[in-house]
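*Asks:* My questions are about this predicted structure, shown below with the sequence.
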Amino acid sequence: MASGSPQSFQVISSLRYDPSLPDVVAQHAAQSYPEPRPTPYYLLPYHLDRLINAAQHFNWHHALQFLEQGLESFTSALDSFIPDRTKPWRLRIVIANKPGAGLTVDVNPAAPIEPLQLLLPFATDATQQSTPWRIYVDSQPTVPSAFTTHKTTAREYYTAARHRAGIMSPQEQAEVLVVNPAGKVMEGSITTPYFRRRGGSDNQDNPDNRLGWITPPLSCGGNAGTTRRYALAQGFCAEQVIPASELVDGEECWISNGVRGFIRGVVVLRQQE
């Protein structure tokens, strides 16, 4: 893992630019998607907040001077990197801490998805989504740190977890759950996971029974992802500690991130040799 000095890593956030997003939001989530709604940047303000929180944690004053200029300035900076506004792109925003720091963006074609994936599953017919991803559980624990709480370029632990699960390509429809030394699920290597509620009845403040899903609390060591914030804010899920030992082979789950949205998954505890 990186040493923790400002020279050894950068703060990052990955999001999707998708020209179809404004229409999808207007048609299916006009009252349940965060402002500003008519933007092709997926969960845009959440990404800015995430970068600010990381810069504050690491005391990156130069980075904060740029980030705290606000959403309009942030959007203008991103716009300058988009090569073709008619196509979807995967943006990897990179923030360094140095005088005059702005941002750099690695832009690559985004994997094609059904646009409704960018919305919460209960707002769409997402349960009919195609082949679910395989969700493995890491065989070794990961110690929580500032580098699991905040997303940075220091991601060696996540890469190692993916390799232990046999995931060698970002194109594979597979994910691995990172587990802390207490045996609690922290997060996925590139996603936030959601599982069926364990034990007890649903929350009394959940009369329509949408809160049937849970995600690990940040106290378990995982990252405050943008889609996680969206799912919690709109009542798709609640926080609950999830012991890895309680996961069941073949159980349904969901995973999400800021590039692919929400993806149906299935837990696989017995990997093929």
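*Replies:* Looks like it arrived, so ask away.
*Asks:* can we go C-alpha only for contacts and neighbour counts from here?
*Replies:* Fine.
*Asks:* quick one, helices of the chain?
*Replies:* With DSSP state H as the criterion, the chain has helices at 21-28, 44-57, 61-67, 71-79, 146-149, 156-164, 226-233.
*Asks:* Which one, of the ones you listed, ends up nearest to Val268?
*Replies:* Closest to Val268 of these is helix 156-164 (C-alpha to C-alpha; 13.9 Å).
*Asks:* Tell me the buried residues in the closest one?
*Replies:* By neighbour count with 16 or more other C-alpha atoms under 10 Å, helix 156-164 contains the buried residues Tyr157, Tyr158, Ala161, Arg162, Arg164.
*Asks:* Presented hereafter is structure B, for comparison with structure A:
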Amino acid sequence: MEPFHIFTTLRYDAKLEALHNDPNFAHAGWNYRRASSCYMLDFHRDRMLRAATYWDWTAALGVLSGDAALARLETAVLQAVTAAGRSGEYARVRILVGQDGQIEVEASGETEKQMEDLFPRGLAAPVEAAGGGMAGAPSPTFTVFLDGDETEKSEFTHYKTTRRAMYNGARERAGIKLGEPKEVLLAADDGGVMEGSVTTPYFWRQESGYAVEEAVPSSSLVDGELIWLSNGAKGFLLGKLQGKV
């Protein structure tokens, strides 16, 4: 097997530090408990730690375990942001960890976001988000497509790694260029929606909770359907399905 890295992408945003102990953002987890400019850093660390555990990468487990790992990652993020000339602003940060435990961090430009976009108290129902029932509700900012090809599930779709041929292929079929406000949903080989190429999708299915994990058949998607999307760099976004590619 050719070498690969596990990785995660998160947001650096100086405004996040003000959420520490702010009662309006008591639901903000890591960023409520700690004055940190790293968006949900503990979540990102935990996800990489689970991947390192799966592949039994001993050296990587050593650098990703415990509170010392969080401090190490936070320092590496801040150093990369400073080197990129974005300290005190906001940035997209990519953290890569190799089997040998080496950490690489890259920082690049990102768009400004309101804190409510990063930590919403709820996701508006489609009729509300479309403006049919809530004044000032958000409008879709992303165009979403369903991939016409099926993607086989594997450890490389379950864990986030630099082996991304399946995601890159879906983006190519959808004609998505870097930086465009577009997303493509991967269709799994079992008939369900797997995930977005760079986001997690949320479908309105009359659930009573904030978000409930369940299988969503690709056949249940309807053109024009509004879909919430999220990722670690942009927070939550509203998209509109525009068919299959």
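*Replies:* Cool, got the structure. Keep in mind it's a predicted model, so treat the numbers as computed, not measured.
*Asks:* so which of the helices of the first structure gets nearest Thr192 of the first structure?
*Replies:* Thr192 of the first structure sits nearest to helix 226-233 of all the helices of the first structure, at 6.2 Å, using C-alpha to C-alpha.
*Asks:* same for that closest one, what does it pack against?
*Replies:* Under the contact criterion of 3 or more C-alpha pairs under 8 Å, 6 or more residues apart in numbering; DSSP states H and E, helix 226-233 of the first structure touches helix 44-57, strand 252-257.
*Asks:* so the last one corresponds to what in the second structure?
*Replies:* By that I understand strand 252-257 of the first structure. Mapping strand 252-257 of the first structure onto the second structure (TM-score structural alignment) gives residues 226-231.
*Asks:* outside of the matching stretch, which residues touch it?
*Replies:* Stretch 226-231 of the second structure is contacted from outside by 10, 123, 126, 140, 198-204, 236-241, using C-alpha atoms under 8 Å, 6 or more residues apart in numbering.
*Asks:* Filter these down to the buried ones, PyMOL style.
*Replies:* Buried subset of these, written as a PyMOL selection, criterion 16+ other C-alpha under 10 Å:
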select buried, resi 10+123+126+140+198+199+201+202+203+236+237+238+239+240+241
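*Asks:* Mind checking the helices of the first structure for the one nearest to Thr86 of the first structure?
*Replies:* helix 21-28 (11.6 Å).
*Asks:* Contacts only, for Thr8 of the second structure.
*Replies:* So Thr8 of the second structure contacts His44, Met48, Arg94, Ile95, Leu96, Lys160 (C-alpha under 8 Å, 6+ apart).
*Asks:* can you pick the most crowded of those residues?
*Replies:* Met48 (25 neighbours; other C-alpha atoms under 10 Å).
*Asks:* That residue corresponds to which position in the first structure?
*Replies:* Using TM-score structural alignment, Met48 of the second structure pairs with Leu51 in the first structure.
*Asks:* Its match reaches Leu44, doesn't it?
*Replies:* No. Contact criterion C-alpha atoms under 8 Å: Leu51 of the first structure and Leu44 do not qualify, at 11.2 Å.
*Asks:* sorry, back to before: could you save the buried residues of helix 156-164 of the first structure as JSON lines and add columns showing distance to Ala55 of the first structure?
*Replies:* Formatted as JSON lines, those follow (distance: C-alpha to C-alpha, whole Å):
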{"residue": "Tyr157", "distance to Ala55 of the first structure": "21"}
{"residue": "Tyr158", "distance to Ala55 of the first structure": "21"}
{"residue": "Ala161", "distance to Ala55 of the first structure": "26"}
{"residue": "Arg162", "distance to Ala55 of the first structure": "27"}
{"residue": "Arg164", "distance to Ala55 of the first structure": "31"}
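*Asks:* Arg228 of the first structure: which of the residues you listed is nearest?
*Replies:* For the buried residues of helix 156-164 of the first structure, the nearest to Arg228 of the first structure is Tyr158 (18.1 Å; C-alpha to C-alpha).
*Asks:* can you pull out the strands in the second structure?
*Replies:* With DSSP state E applied, the second structure shows strands at 6-13, 90-97, 103-108, 142-151, 182-188, 193-196, 200-203, 226-231, 235-244, listed in chain order.
*Asks:* And the contacts of the last one?
*Replies:* Strand 235-244 of the second structure is contacted by residues 117-120, 138-148, 222-230 when judged by C-alpha under 8 Å, 6+ apart.
*Asks:* I am finished for the moment; much appreciated.
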